[in-house]
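K.L.:
No sequence on hand, only this structure:
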């Protein structure tokens, strides 16, 4: 890292708020109000307007225009020719009182040629595929592709290092649940009895379902492109069984993340409190049964991922 920014002779930089170690390459224009952090790399033929904020170690590849209201947090990657927009109803010589604020959070990446609509928030660690058209907020660590962009997966493994997904090494046996490597989340085996008159699955409390059940709910008729969950609980335990069809469950303890496929009534997944849970990839016939240790209480939900990580740190 150098002490001063490296600015190419052909660049026009009006801002004095450029962090140490930042490189600004050929034919880049940076207006006076822009704020650019340390060790950033802004490639050739880019434009940075006044109300633009870049954190540290941000990479902006060639042909990207950052308009007023675009904020890129630390370690964001923006691929070539990504198009940001800041006005939903633009007219020549007519300007809104305030431009929409678009935020790309820490560690997120945007592939080349993607289009980002005004006011969108791309959360921490998310991955936007090349050419995607992002019309709504992207959840933390989600992978989105297409037009309009849809969730097709989640970035796997360690929240901080991006290591490989932790999955159970062996299938669970009755009475011997298997850790999935994320906090105290465990995959349980449930007894399934086949019979010509119809199959039977049974789980006992507290052997297979390790808490007193106060509530249950069913999730069904979910379109395959939709995502459920995206929250954690302060106190409530949950136990998930896909009684018909299949769905995938992403679990996250603030440090590690894993994805578990529930595709038989013979498997149940225990999510203790302070586990961020997401369910997606529902088959057309999927029916997800969820047992809960507490009655519904809106105050027990944590629906913001940043708040979740803050609560986890406080408890650790």
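P.N.:
That came through, no problem. Everything numeric in this text was worked out from a predicted model, so none of it was measured.

K.L.:
Could you use CA atoms for every contact and neighbour count after this?
P.N.:
OK.

K.L.:
quick one: the strands in the stretch 201-316 of the chain?
P.N.:
Taking DSSP state E, counting those that start in this stretch as the criterion, the stretch 201-316 of the chain contains strands spanning 215-220, 228-233, 238-244, 247-252, 256-262, 267-271, 276-280, 287-292, 301-302.

K.L.:
Residue 194 against residue 266, yeah?
P.N.:
No: using Cα atoms under 8 Å, residue 194 is not in contact with residue 266, being 11.4 Å away.

K.L.:
Now for residue 297, how many residues are close by?
P.N.:
If you count neighbours by other Cα atoms under 10 Å, residue 297 ends up with 9.

K.L.:
and it, how far is that from residue 315?
P.N.:
Applying Cα to Cα, to the nearest Å, the value for residue 297 to residue 315 is 21 Å.

K.L.:
From what I see, residue 308 and residue 302 are in contact.
P.N.:
Yes: counting by Cα under 8 Å, residue 308 touches residue 302, with 6.2 Å between them.

K.L.:
what sits in contact with each of those two?
P.N.:
residue 232 (Cα atoms under 8 Å, 6 or more residues apart in numbering).

K.L.:
quick revisit: in terms of neighbours, single out the busier of residue 194 and residue 266.
P.N.:
Neighbour count, other Cα under 10 Å: between residue 194 and residue 266, residue 266 has more, with 21 against 9.

K.L.:
then this one, side by side with the first:
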């Protein structure tokens, strides 16, 4: 677990003069079964999203339109990824804190998730997250 498993994933592109097509298949292009899809849009200038980690959930974030930065933090190190291509996703492992910042005007962030929504899977308090990844709180 941690940042070493988080990575950019290039998705397949079917080139066509009428417009390109990209597709995503569970356990082929993403390392999990896709159980939920949601997207962020109309994010006001200067706003941030994320600000949490998941105990068990894995995700793939894609900039469907526009661009944004994702700051990942595993409790030991931080790394920033810039997303601005609809054929490139960012795989985020469980137990990695994420902040999504610097949304361009009209940006759309699509998220593919490995499980259904479950509020008990979230760490929303950074100090609680740090305690969990350092082994002082049960992960769940």
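P.N.:
The structure has been received and is ready for your questions. Please read all numbers here as calculations on a predicted model, not as lab measurements.

K.L.:
Just give the TM-score of the two.
P.N.:
Here the TM-score for the pair of chains, by TM-score structural alignment, normalised by the length of structure 2, is 0.91; 135 aligned residues with a Cα RMSD of 1.4 Å.

K.L.:
neighbours of residue 103 of structure 2, just the number please.
P.N.:
Neighbour number of residue 103 of structure 2 under other Cα under 10 Å is 25.

K.L.:
Next up, the contacts around whichever residue in structure 1 pairs up with it.
P.N.:
By TM-score structural alignment, residue 103 of structure 2 lines up with residue 282 in structure 1. Shown in contact with residue 282 of structure 1 (Cα under 8 Å, 6+ apart): 222, 223, 224, 245, 246, 247, 248.

K.L.:
Out of those residues, which is nearest to residue 235 of structure 1?
P.N.:
residue 248 (23.2 Å; Cα to Cα).

K.L.:
Trace that closest one over to structure 2, please.
P.N.:
Per TM-score structural alignment, residue 248 of structure 1 is aligned with residue 69.

K.L.:
which residues sit in contact with the residue nearest the centre of structure 2?
P.N.:
Geometric centre of structure 2, nearest residue: residue 61, 4.0 Å, by Cα atoms, centre = their mean. Contact analysis of residue 61 of structure 2 by Cα under 8 Å, 6+ apart lists 89, 90, 91, 92, 109, 110, 111, 112.

K.L.:
Count the neighbours of the closest residue to it other than its chain neighbours for me.
P.N.:
Counting by Cα to Cα, 6 or more residues apart in numbering, residue 61 of structure 2 lies nearest to residue 111, which is 4.6 Å off, once chain neighbours are set aside. A total of 21 residues lie near residue 111 of structure 2 under the criterion other Cα under 10 Å.

K.L.:
So residue 111 of structure 2 versus residue 86 of structure 2, what's the distance?
P.N.:
To residue 86 of structure 2, residue 111 of structure 2 is 12 Å away according to Cα to Cα.

K.L.:
Quick check: neighbours shared by these two?
P.N.:
Common neighbours of residue 111 of structure 2 and residue 86, using Cα under 8 Å, 6+ apart, are residue 62.

K.L.:
ok, how many other residues are close to the closest residue to residue 91 of structure 2 other than its chain neighbours?
P.N.:
Leaving aside its chain neighbours, residue 91 of structure 2 sits nearest to residue 60 (4.4 Å; criterion: Cα to Cα, 6+ apart). Neighbourhood size, residue 60 of structure 2 [other Cα under 10 Å]: 24.

K.L.:
for the equivalent of residue 60 of structure 2 over in structure 1, what are its contacts?
P.N.:
Alignment note (TM-score structural alignment): residue 60 of structure 2 maps to residue 239 of structure 1. Residues in contact with residue 239 of structure 1 (Cα under 8 Å, 6+ apart) are 209, 268, 269, 270, 271, 290, 291, 292.

K.L.:
Pick the one among the residues you listed closest to residue 189 of structure 1.
P.N.:
Nearest to residue 189 of structure 1 out of the contacts of residue 239 of structure 1 is residue 268 (Cα to Cα; 6.4 Å).

K.L.:
so who does the counterpart of the closest one in structure 2 touch?
P.N.:
Residue pairing (TM-score structural alignment): residue 268 of structure 1 is matched to residue 89 of structure 2. Going by Cα under 8 Å, 6+ apart, residue 89 of structure 2 touches 8, 9, 10, 11, 60, 61, 62, 63, 83.
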